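[1] Structure for this input, please:
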Amino acid sequence: MPKMKSNSGAKKRFKKTGSGKIKRKKAFKSHILTKKSSKRKNNLGKDTLVHKSNEKSIERLIPYS
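    Modelled structure (predicted):
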């Protein structure tokens, strides 16, 4: 059976943690930053985990990560 292909966009956006969960970046940090508070911008810069309901579909996109 041939290897499955990883989704190129998903490869760039998601990483697996040591425990097998999927890590992602937060949105809304790229522009229109003047009206956002420093606290909000700081929190948007941090990584977070993908929600449990989306994990299975993302794991299909990155089978070998």
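[2] When you work out contacts or count neighbours from here on, use the C-alpha atoms and nothing else.
    Will do.
[3] show me the contacts for the residue nearest to residue 64 when sequence neighbours are not counted.
    Among residues not flanking residue 64 along the chain, residue 6 sits closest, at 7.3 Å (CA to CA, 6 or more residues apart in numbering). Counting by CA atoms under 8 Å, 6 or more residues apart in numbering, residue 6 touches 61, 62, 63, 64.
[4] Name only those of these that count as buried.
    Among these, those classed as buried by 16 or more other CA atoms under 10 Å are 61, 62.
[5] to compare against the first, here's another:
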Amino acid sequence: MYKLKTSKSIKKRIKYTSNGKLMRHCSTRSHLLQKKTSKRKRRLRKISFINLSDKLNLKNSLPYI
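    Below is the predicted model:
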């Protein structure tokens, strides 16, 4: 049986917690920040967790994590 390849781009963007949850940063925080409210930008600073349904889709991209 051959080795499964890990998607390096996804590996750099997603981290695991000790409980097995997947963490990611929120998107849309890199540019065009003038028209976004302070409340929205503050909320985008936080780390969000990935849903269980998406976690099952990522299992093929990250086979050894």
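[6] before we move on, the earlier item: the residue nearest to residue 64 of structure 1 corresponds to which position in structure 2?
    Structural alignment (TM-score structural alignment) places residue 6 of structure 1 against residue 6 in structure 2.
[7] Give me the distance between the most centrally placed residue in structure 2 and residue 38 of structure 2.
    Against the mean C-alpha coordinate of structure 2, by CA atoms, centre = their mean, the closest residue is residue 24 at 2.9 Å. Using CA to CA, to the nearest Å, residue 24 of structure 2 is found at 21 Å from residue 38 of structure 2.
[8] what's the answer for residue 54 of structure 2, then?
    For residue 54 of structure 2, the distance to residue 38 of structure 2 (CA to CA) stands at 29 Å.
[9] before we move on, what about residue 56 of structure 2?
    In this structure, residue 56 of structure 2 and residue 38 of structure 2 are 34 Å apart, going by CA to CA.
[10] likewise residue 45 of structure 2?
    Between residue 45 of structure 2 and residue 38 of structure 2 the computed distance is 11 Å (CA to CA).
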